[in-house]
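# I'll drop the sequence and a predicted model, then ask my questions.
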Amino acid sequence: MNTSVSDRTEAGAAAPAAAVATAPAQPDAAAWPDVARGPHASALRTAATRSIVQRALGALPLRVLYGDAPVTGVEGPLLRVHDPAAFFGRIGADGLIGFGESYMAGEWDADDLVGVLTVLASRLTSLVPRPLQWLRGVWARRRPGAQRNTLDGARQNIHRHYDLSNDLFSLFLDRSMTYSSAVFRKRPAEWDALPDAQHRKIDRLLDLAGVGEGTRLLEIGTGWGELALRAAARGARVVSVTLSQEQRDLAVERIARAGHADRVSVELCDYRQVTGVYDAVVSVEMIEAVGAEYWPVYFEALARLVAPGGRIALQAITMPDARMRATRSTYTWIHKYIFPGGIVPSVEAVERCAAAAGLRVRENDGYGGHYAETLRLWRERFTARSAEVAALGFDPVFRRMWEFYLAYSEAGFRAGYLDVRQLLLTPAAPTKDGERR
């Protein structure tokens, strides 16, 4: 399988956009039990949800078509609700999880899915009138204990996403097999600019960490090995750790093929179990998988592993601190279907946890608009290659789920609800009185 991955990332790059996966005639109940069973809210709750949701959507720059009724609204992208009873029933039972499952079931669609989701993301905190916001507790679920990022739990959470299939990821990632935000020279970006933009992102991080000839570099979160390859090409000696067997297998193969096996070691290892001391530590969009409960442990590990005078470069997706605090215990559609156990931190949370571990944030650069463009390119390529995704064995529900995930994420960055930051951390220097600053 792995020998086909690099070929897949280039073939068909200019293929025309295709329609999203058609609605499943009947979702597989074994694979998708909550999608297959349909809405399960009471008639009273469904009616109340209908009233609240219609009122909320009516106040937005959206046009909405409920079944055969006339279109409501006069401007904005069009949201088509094919089955209003099921749509309101799912939201009434499960809130935003139900909203996503309704899309997976084909009960609603949009010609401009990102446009619809961007409008919603831009007004996420005000969709429900303030006097009714106490109802959020009716829908919001707490995260299941099984998704806690214990040593065993973290392996299972990573396995559920990153071990889906290397061939699946190769269908929508570029030839660098880099699954994080690129940095473009200009926007909007085109597909053929993506590999260079990914290398630009990696090189900025390596520069931030001061990686060069002879640097002892620790990478936490291997991906498919591109950062380790570029660090080795600079003359660094790299230890890279991951919990994904699929990613490790391909990374090892790519590193050997590039002639850097003597400089790079890729290990199946949790960051909490890493030993040694390194001149530099780099971690790209891995903190989102750590879980708020373990952020102090993560930063303590960084502080323990970096040498005095060393540098730590992180790339992290972030959200506003108030929103993070309000939702940090909530179980969402993303947790259920895409990233179990994850939580996006705020910059303030990073600063608080870093300071407690004796680290200081020295540089902090954001470029959320670049992530929106990265996600657009991935989403367009994913939909254009839908038939190839199906040939790998992924059914229509999965394909609609994945397209919704990519669009949902893109919308978050376009709305400014999400950002992505590159941060430099260093050990705080001790003062005469023993404090660090």
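Arrived safely, thanks for sending.
# when you work out contacts or count neighbours from here on, use the C-alpha atoms and nothing else.
OK.
# which residues are contacting the longest strand along the chain?
Taking DSSP state E as the criterion, the chain has its longest strand at strand 306-318. Outside strand 306-318, the residues that touch it by CA atoms under 8 Å, 6 or more residues apart in numbering are 205-206, 208-210, 277-288, 302, 344-347, 418-427.
# C-terminal to it, what's the next element?
Using DSSP states H and E, the helix or strand that follows strand 306-318 in sequence is helix 321-327.
# now that next one: how far from the chain's centre is it?
Relative to its chain's centre, helix 321-327 lies at 17 Å (CA atoms, centre = their mean, to the nearest Å).
# please apply the same query to stretch 57-65.
On CA atoms, centre = their mean, the centre of stretch 57-65 falls 27 Å from the chain's centre.
# stretch 112-132 too?
20 Å.
# residue 219 should be in a helix, yeah?
No - according to DSSP: H, G, I helix; E, B strand; the rest coil, the state of residue 219 is strand, so it is not within a helix.
# list the helices and strands the longest helix along the chain packs on?
Secondary structure of the chain per DSSP state H: the longest helix is helix 84-104. Judged by 3 or more CA pairs under 8 Å, 6 or more residues apart in numbering; DSSP states H and E, the packing partners of helix 84-104 are helix 33-36, helix 43-58, strand 108-110, helix 136-139, helix 333-337, helix 396-414.
# for comparison:
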Amino acid sequence: MSIQSHVTARPSTSWPDVEHVPTGTRATIAAALADRLFRRAVRTLPIRVEYPDGTVLGRGGADAPRLILHRPADFTARLGVGGLIGFGESYMAGDWSSPDPAATLTVFAARIDRLVPAPLRALRRLYVSKHPATEHNSESNSRSNIARHYDLSNNLFELFLDETLTYSSALFPATAPPPRWADLAAAQQAKIDRILDRAGVGPGTRLLEIGTGWGELALRAAARGASVRSVTLSTEQRALALDRIAAAGLSERVTIDLLDYRRVTGEFDAVVSVEMIEAVGYEYLDTFFETIDRVLAPGGRAVIQAITMPHHRMRATRDTYTWVHKYIFPGGFLPSTRLLADVAARRTELVVREQLSMGEHYAHTLRLWQQRFNARADRVAELGFDPIFRRMWRLYLAHAEAGFRCGYLDVHQILLTRAA
């Protein structure tokens, strides 16, 4: 099915923090310190950092991940002034590159707690940026936060997702080793089917979906005979999802509302939400679980698929404004499974009954997305997305893969029911 309708490419044409290298006394001092710390850190890593003058740092051999510095002075200036945000912006600017950014970033992510000396880590709160108030996930801000990512262009997402247009971790067969995980569409459908099975969705089920995506879960639930209400804040996703549902002849079974989850009313036998909780925000997790508890019928089941972090890392970074927040997911927050269970128990009658860890599956999903995106870079350009955007998107996918590869990130399917 073509998705040319409902599409307006919205590439950025102004990148002030990428196009301009920090200058001045502060930047000079910060760059010198950053250069010293960076060189100190990479000397012991299984990586090759290659400088224009032929200098190579790191303990990696010929087959090790490579970070190629094209403009070392600009790189250290951005890193010194902007920290990890500057590190990402330096890639967007072309100050450094890598044949395999995910492999390179995995080396750093696996040692994130040791890259900066302990005395400087203790001062973290003094120099990291805070989240802008305009990106907190209040009802007034959430729609714009969602639009900045999900309403970029349906065509863009079509270029690297599979035909199900599913933008979350797939679940590959347990009987096949990861190198043979090639059928992404089947793995996405397997993931959805497992969620629907755990939620007990079948003929006559009244199902609420929080976060529509492009409609694949609603389609599969309706095909089982369920009555589906799905809510989303993305106008582009809703338009295409409605088209797909109509084309499947399931419009009488599915309603998709452009509505904040906090505004949902009614009673449902099952509630599902796939990788939407990351857009809820720490301050609103109570409200999210209270909403599920309020609309879930007696004996109902809720299943959430959530990207998670280890609890200690979540606590350490909860208030940090990152490159991902600035350029990819404004207002995003990754919880720990412990936090989700604690909030549910404290604010509702919901209890976690089952958890499935799928981090390895997400790493492979992201690898397949990157392969498709890179292979279709010319078509991304034809949509109007400039070179800085294309480098940004490559880094985003690689950054995410690295997190799952090294265990810094995980993804869980979580089943909740009310306490007996």
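Noted; the coordinates are in hand. Just so you know, these numbers come straight off a predicted model, no measurement behind them.
# send over the TM-score of the superposed chains.
With the length set by TM-score structural alignment, normalised by the length of structure 2, the two chains reach a TM-score of 0.94; 407 aligned residues with a CA RMSD of 1.6 Å.
# just to revisit the earlier point, against structure 2, where does the longest helix of structure 1 fall?
The alignment of helix 84-104 of structure 1 onto structure 2 (TM-score structural alignment) spans residues 72-92.
# ditto for stretch 398-412 of structure 1
Counting by TM-score structural alignment, stretch 398-412 of structure 1 falls onto residues 389-403 of structure 2.
# counting neighbours, what do you get for the aligned residue in structure 1 for residue 213 of structure 2?
Using TM-score structural alignment, the partner of residue 213 of structure 2 in structure 1 is residue 223. Applying other CA atoms under 10 Å, we find 27 residues neighbouring residue 223 of structure 1.
# excluding residues flanking it in the chain, which one is nearest residue 223 of structure 1?
residue 247 (6.0 Å; CA to CA, 6 or more residues apart in numbering).
# the one you found: neighbouring residues, count only.
By other CA under 10 Å, the residues close to residue 247 of structure 1 number 22.
# structure 2: which residue goes with that one?
In structure 2, the residue equivalent to residue 247 of structure 1 is residue 237, according to TM-score structural alignment.
# quick one: average offset of whichever strand or helix holds its match versus structure 1, please.
According to DSSP H and E, residue 237 of structure 2 maps onto helix 235-247. After superposition onto structure 1, helix 235-247 of structure 2 sits on average 0.2 Å from its aligned residues (mean CA distance after the TM-score superposition for structure 1).
# and the next helix-or-strand element following that helix, which stretch of structure 1?
Per DSSP H and E, the first helix or strand lying C-terminal to helix 235-247 of structure 2 is strand 254-258. Aligned by TM-score structural alignment, strand 254-258 of structure 2 falls on residues 264-268 of structure 1.
# so the longest strand of structure 1 aligns onto which residues of structure 2?
Under TM-score structural alignment, the match for strand 306-318 of structure 1 is residues 296-308.
# run the chain-centre distance for the matching stretch.
Relative to the centre of its chain, stretch 296-308 of structure 2 is centred 20 Å away, using CA atoms, centre = their mean.
# over to stretch 219-239 of structure 2?
21 Å.
# next, the buried residues of it.
Residues of stretch 219-239 of structure 2 classed as buried by neighbour count (16 or more other CA atoms under 10 Å): 219-223, 225-239.
# for stretch 73-87 of structure 1, same thing?
Residues of stretch 73-87 of structure 1 classed as buried: 73, 77, 78, 79, 80, 81, 82, 83, 84, 85, 86, 87 (neighbour count, 16+ other CA under 10 Å).
# chain neighbours aside, what residue packs nearest to residue 58 of structure 2?
Nearest residue to residue 58 of structure 2, sequence neighbours excluded (CA to CA, 6+ apart): residue 43, at 4.2 Å.
# got the contact list for that neighbour?
For residue 43 of structure 2, the contacting residues are 57, 58, 59, by CA under 8 Å, 6+ apart.
# run through the neighbouring helices and strands of the helix holding residue 237 of structure 2.
Short answer (3+ CA pairs under 8 Å, 6+ apart): helix 235-247 of structure 2 packs on helix 139-150, strand 254-258.
# which residues of structure 1 does the helix or strand following the longest one align to?
The C-terminal neighbour of helix 139-150 of structure 2 among helices and strands, as given by DSSP H and E, is helix 154-160. Residues 166-172 of structure 1 are where helix 154-160 of structure 2 aligns, with TM-score structural alignment as the criterion.
# contacts for that stretch, please.
By CA under 8 Å, 6+ apart, stretch 166-172 of structure 1 touches 1-2, 4-6, 8-9, 177, 246-247, 250, 378-379, 381-382, 385, 388-389, 392.
# mean shift of it relative to structure 2?
Relative to structure 2, stretch 166-172 of structure 1 is 0.4 Å off (mean CA distance after the TM-score superposition for structure 1).
# so what's the gap between that stretch and the chain middle?
The answer for stretch 166-172 of structure 1 is 16 Å, by CA atoms, centre = their mean.
# got the contact list for the counterpart of residue 347 of structure 1 in structure 2?
Counting by TM-score structural alignment, residue 347 of structure 1 lines up with residue 337 in structure 2. By CA under 8 Å, 6+ apart, residue 337 of structure 2 lies in contact with 308, 309, 310, 311.
# generate a ChimeraX selection restricted to the buried subset of those.
Buried subset of these, written as a ChimeraX selection, criterion 16+ other CA under 10 Å:
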select :308,309,310
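# what is the most widely separated pair among the contacts of residue 337 of structure 2?
308 and 311 (8.7 Å; CA to CA).
# and for the two, which residues touch both?
Joint contacts of residue 308 of structure 2 and residue 311 (CA under 8 Å, 6+ apart) are 335, 336, 337.
# alright, that wraps it up for me.
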